[in-house]
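> Generate a structure from the sequence data that follows.
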Amino acid sequence: MNSSLEILQKWYASVCDGDWEHSYGIRIETTDNPGWILVVDLVRTSLHGRTCDREYQSVDGFWMSAKSDGIEFVAACDPCSLERVIDYFIEFSAPESA
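Reported below is the predicted structural model:
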């Protein structure tokens, strides 16, 4: 079974067409609250136009927020949940979630 990172890498490779990657891409950054943010450009991909709005917070400190306006998928999370956010993007990008 592929890891979340491997699946994300394969998705990125699949949308790179010699042009897309010059204007669009994927960004993973840290935030000062502290946490992570994942931003994925959806323009000119099969996910263009797909939307979502999800927030989750648990008593043990796990939190995540993910939104897509159909142009950009943006997810943020606590410092220990980056893999969960990548997993949610993978779930979001699955054909059956369309």
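
> from here on, contacts and neighbour counts on C-alpha atoms
Fine.

> Quickly find the element holding V40.
According to DSSP states H and E, V40 maps onto strand 35-41.

> What is that strand packed up against?
strand 26-31, strand 72-77, helix 82-93 (3 or more Cα pairs under 8 Å, 6 or more residues apart in numbering; DSSP states H and E).

> starting at the chain centroid, how far to that strand?
6 Å (Cα atoms, centre = their mean, to the nearest Å).

> helix or strand right after it?
strand 51-57.

> Can you name the residues in contact with that following strand?
F62, W63, M64, S65, A66, K67, S68, D69, G70, F92 (Cα atoms under 8 Å, 6 or more residues apart in numbering).

> and for comparison, fold this next one:
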Amino acid sequence: MNTLKWLENWFVQNCDGEWEHHNGIKVLTLDNPGWLIEIDLEGTVCEEKFFKDFKLEKSDEDWIFCKVRDNKFFGYGSVNNLTVILEVFRNWVKLVEGF
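Model (predicted):
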């Protein structure tokens, strides 16, 4: 399953009639240019789970940084790394879920 389809499924699994009214996923652009992904973890299996900050800098045009703060996953990356950011989130969720 591709990463975007997986994220759609993860979102649907967490929609319970309440969660989606207060939580969700944000995909924003940065002005450097790049991406910012913000995913609410409250009420999910990832809530309060440990995530080690992840940083990968290949060049000024190829980098990502991911962290969890205040029950939110934040992924930042250069313009060609949107999928990589989502894959970092996906791999962490799989670890948390025990897959």
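
> that older thread, most neighbours per residue, which of the helices and strands packed on strand 35-41 of the first structure?
Most buried of those, by mean neighbour count (mean count of other Cα atoms under 10 Å): strand 72-77, with a mean of 23.

> how big's the offset between that strand and the second structure?
Superposed on the second structure, strand 72-77 of the first structure shows a mean distance of 0.3 Å to its aligned residues (mean Cα distance after the TM-score superposition for the first structure).

> pretty sure K49 of the second structure contacts V96?
Yes: contact criterion Cα atoms under 8 Å: K49 of the second structure and V96 qualify, at 7.4 Å.

> N71 of the second structure versus T44 of the second structure, what's the distance?
10 Å (Cα to Cα, to the nearest Å).

> my bad, should have said D40 of the second structure
Distance from D40 of the second structure to N71 of the second structure, by Cα to Cα: 6 Å.

> quick one, which of the two is more surrounded?
A direct count of neighbours by other Cα atoms under 10 Å for D40 of the second structure and N71 places D40 higher, at 22 against 16.

> Now for that one: which residues touch it?
N23, G24, I25, N71, K72, F73.

> Nearest spatial neighbour of the third one, chain-adjacent residues omitted?
If the residues on either side of it in the chain are set aside, I25 of the second structure comes closest to I39, at 4.5 Å by Cα to Cα, 6 or more residues apart in numbering.
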